[in-house]
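1. mind looking at a prediction? Sequence and model below.
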Amino acid sequence: MKNRFDFVIVGAGSAGCVLANRLSHEQRNRVLLIEAGGSDWNPWIHIPLGFGKLFNSKRENWLDYTVAEPFLENRKIFQPRGKVIGGSSSINGLVYVRGQREDYDHWERLGNSGWGYTDLLPYFLMAEDQAHGLSSFHGTGGPLHVEDVPDRYQICDSFIEAAQQAGYPRNDDFNSAGQEGAGYFQMTTKRGVRQSTAKAYLKPVMKRRNLEVVTHAHVTRVVTDKGRAVGVEFLSNGHVRKVSAEREVIVCAGAIGSPQILQLSGIGSPDLLRNLDIPVAASLPGVGRNLQDHYRSMLVFRAIQGLSVNDSLRTFSGKFVSGIRYLVGRRGPLAISAGIGGGFFRTGSDVGRPDLQISISMFSTTEVPGRLDKFSGFTASTIQLRPESRGTVSIKSANPLIPPVIQMNYLSTPKDREMAVIGIRLMRDIATRPGMRAVIEEEILPGQSALTDAQLLSHAKERGGSIFHPVGTCRMGSDDDAVVDRNLRVRGMEKLRVVDASVMPTLISGNTNATTIAIAEKAASMILNE
């Protein structure tokens, strides 16, 4: 391995793989990509429903938890994130959603010129290889294949029908002119196989002579000198290695990992750093602040026997048949995403755009985490799209192997608590419509005995959890608390950028992986144009 590169990229996740591909396209650029995890050899990574096998895998997952959350009965909430080539795009639920036009226009109004919807749309199109074909909202020929769920399911069809009966429109493409309505989600798969950024962006260019990828390398800090990033230090095979970056260090470790690495490098709140005896390289109090995530409240229904994935996968014979279906035709239960369908809804006539997402999962796990229920069950997750609650990520030691403290503060505002109840009631209303009554036998959770707002809020606090979309901890902006500028350069530090979900000023209205990829595409374009 060489020691001198033009670009050193920290983290081979959703953003890092994109940057490695685009920056190494120019042969004069010497690019190093550093990943703490290993290769994506595990077959469950590539089987869509295999994400359930990866949530508790130490090999592919950092297995983070929050500290006790004060508004969730002091429960610690699981925060999985990828520790493998492809990062979280190798272990996520595969749902492809871009959010709403207004999300990005809001970023621009916050002072981030060049980040409005019309600015970002070309990068969504650049990334995409859309199964529906080329249009003003979709691209073809890009690295990332996006396609429909291969099969249709009666439960999801009934949900769509019931939503229409409740007065909501049908929407066959959440990533086009408008997001509102009910329909099937699209997936980041290609003929039934997961399209992580490792598979879509990195592996096709691995043989480039100017690109080097090192795995099982835990970055300990960015090396700085007089206000400039000059390299990266990492642990590999028990040894400390250092490499230099002659042009830039680009941190792509995600909303948890990126602020941790910056703080370990002396970039962050001076009070935090001095308390840990870390020399201050750049005073940036905003590092680790502004943490946001989508919290889900969960409803579980008992369906008519035979309609749920529970029926197919809880017996040996069912697993065998499902395995054959997947191996032969890339269809069946193993070919589905975490949420195959659902919708985006306005919770009141005075709400200008959808503020609630419902995701329908064709399985349920009410007792033992990860173990399918013995009954024919499905899950409806209700998700407030733009929560007000804000949390923090902060290191508690100068030891880079000690995980940071993650405090999400879920449901810490009255609005967020109100939305948790509204979401459950909205889903219940859809469930009572004729379309869904035809497939539902009973509501298991929270159960018909939970009627008052207080009872529903208690259920949300006791049984809800993350939908795994943390963002915002290295926020883009021009104010004193911003961490990066609109070019994603770390403020007060030369030759250092952050490119991942942590730079989002606010959560987008939906799943975050597609947006993270688009951010990386735009960042690569900016860097190459410079």
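-> Everything's here; your move.
2. use CA for all of it now, contacts and neighbours both
-> Will do.
3. that's a strand at L273, yeah?
-> No: using DSSP: H, G, I helix; E, B strand; the rest coil, the secondary structure at L273 is helix, not a strand.
4. residues in contact with it?
-> The contact partners of L273, taken as Cα atoms under 8 Å, 6 or more residues apart in numbering, are 263, 266, 279-280.
5. ranking those by neighbours, who comes first?
-> Counting neighbours by other Cα atoms under 10 Å, Q263 comes out on top of those with 28 neighbours.
6. can you pull out the strands in the stretch 51-200 of the chain?
-> Here the stretch 51-200 of the chain has its strands, by DSSP state E, counting those that start in this stretch, at 64-65, 78-79, 95-96, 128-130, 144-148, 181-184, 186-187, 189-190, 193-194.
7. can you report how many residues neighbour A380?
-> Look at A380: counted by other Cα under 10 Å, it has 27 neighbours.
8. assign it to helix, strand or coil.
-> Following three-state DSSP, the label given to A380 is strand.
9. in what helix or strand does the spatially closest residue to it that is not a sequence neighbour lie?
-> Excluding its sequence neighbours, the residue lying closest to A380 (Cα to Cα, 6 or more residues apart in numbering) is I360, at 4.7 Å. According to DSSP states H and E, I360 maps onto strand 356-361.
10. put this beside the first:
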Amino acid sequence: EHVCEAAAAADNADAVPRRGREGPLQVSHGRNALGTALYEAFIRAGEEAGYGSMADYNGCRQEGLSKMPMTVFHEAAHPRKGERCSASAAYLEPALKDASKHPHLSTQADAHVRRILFENDRHDAAADAHAGGPPGRPSEAPRAVGVEYITGGERRVAYAEREVIVCAGSIASPHLLQVSGIGSPELLGELGIQVVAGREGVGANLQDHLEVYHSFEVLKPLSL
């Protein structure tokens, strides 16, 4: 049964588990959300106004008021308790500290990726740097084999043994795909970029996460 269908049928939809609780990325509601009377009063006011409330707005229902979950270190004995628990802090930094467990992991700081390299780039990437544009593409489906990047003013290439993972965020990832020739053929043609794979959806449908902030002066020593 689908999680959302199970939640809709439950007496308390928010009680249906829909997220994992293991792993290094810590998520908490924060000290204020758990112990501030003003926080509770704010949510009750929303309920009385007819907006409803929920225990987890990242679940099946997003309409209503809820305590805000935050990626913050919350374990009592953790040396960084109260600090932001980012993906880098949760996964990358521990791996870099214990190199013996991750002998194949290395990082390159102060590097800007210029484009993704494909199978036929492996042989003529050096010549391409002087030609000013990507080489001709084969008719078969392209296969990413590495990246070209700039560091210290020098152009370098890095080749992958198994796969290339693009994880540069919601803006930089589609940009990197587009400058590498993956995207709308019409748009790439206007920019003089040779098409590697025509994908109309790349770089489209970007939606901002709009927020409106309100500030109020409280009459008692309470704060959110």
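-> That came in fine, so what should we check first? Keep in mind that this is a model prediction, so the values were computed, not measured.
11. got a TM-score for the two of them?
-> For these two chains in superposition, a TM-score of 0.68 is obtained (TM-score structural alignment, normalised by the length of the second structure); 179 aligned residues with a Cα RMSD of 2.8 Å.
12. circling back to that earlier point, same check for the contacts of L273 of the first structure, but in the second structure.
-> Counting by both residues aligned by TM-score structural alignment, their matches' Cα atoms under 8 Å, the contacts of L273 of the first structure that remain in contact in the second structure are 263, 266, 279-280.
13. what's the first-to-last distance across stretch 191-198 of the second structure?
-> 14 Å (Cα to Cα, to the nearest Å).
14. swap in stretch 54-73 of the second structure?
-> 23 Å.
15. give me the contact list for that stretch.
-> For stretch 54-73 of the second structure, contacts defined as Cα under 8 Å, 6+ apart pick out 3-4, 7, 14-15, 18, 25-30, 33, 43, 46-47, 51-53, 80-86.
16. go again with 7 Å.
-> The contact list for stretch 54-73 of the second structure (Cα atoms under 7 Å, 6 or more residues apart in numbering) reads 4, 14, 18, 26-30, 33, 43, 46, 51-53, 80-86.
17. just how off-centre is that stretch within its chain?
-> 18 Å (Cα atoms, centre = their mean, to the nearest Å).
18. measure the closest residue to L356 of the first structure other than its chain neighbours to M419 of the first structure for me?
-> Closest residue in space to L356 of the first structure, ignoring its immediate chain neighbours: Q384 at 4.8 Å, by Cα to Cα, 6+ apart. Q384 of the first structure sits 6 Å away from M419 of the first structure, going by Cα to Cα.
19. who's more crowded, the two?
-> Counting neighbours by other Cα under 10 Å for Q384 of the first structure and for M419 shows that Q384 has the greater number, 28 against 22.
20. thinking again about what came up before, closest one of the contacts of L273 of the first structure to L299 of the first structure?
-> Q263 (38.9 Å; Cα to Cα).
21. tell me which element that closest one is part of?
-> Following DSSP H and E, one finds Q263 of the first structure within helix 254-264.
22. equivalent range in the second structure for that helix?
-> Helix 254-264 of the first structure corresponds to residues 169-179 in the second structure, going by TM-score structural alignment.
23. and that stretch, how far from the chain's centre?
-> Its chain's C-alpha centre and that of stretch 169-179 of the second structure lie 12 Å apart, by Cα atoms, centre = their mean.
24. how about the top strand by length along the first structure, which residues are buried there?
-> Counting by DSSP state E, the longest strand found in the first structure is strand 239-251. Across strand 239-251 of the first structure, burial judged by 16 or more other Cα atoms under 10 Å covers 241-251.
25. stretch 89-108 of the second structure too?
-> Result for stretch 89-108 of the second structure [16+ other Cα under 10 Å]: buried residues 89-90, 95.
26. if we can go back for a sec, what angle sits between the longest strand of the first structure and helix 254-264?
-> With axes from the mean of the first three to the mean of the last three Cα atoms, to 10 degrees defining the directions, strand 239-251 of the first structure sits at 120 degrees from helix 254-264.
27. at the geometric centre of the second structure, which residue do we find?
-> When Cα atoms, centre = their mean is applied to the second structure, the residue found nearest the centroid is G169 (5.4 Å).
28. how about that one, what does it touch?
-> Residues counted as contacts of G169 of the second structure (Cα under 7 Å, 6+ apart): none.
29. quick one: it from P69 of the second structure, how far?
-> Per Cα to Cα, G169 of the second structure is found 21 Å from P69 of the second structure.
30. repeat for Y149 of the second structure
-> 36 Å.
31. for S28 of the second structure, same thing?
-> As judged by Cα to Cα, S28 of the second structure and P69 of the second structure stand 5 Å apart.
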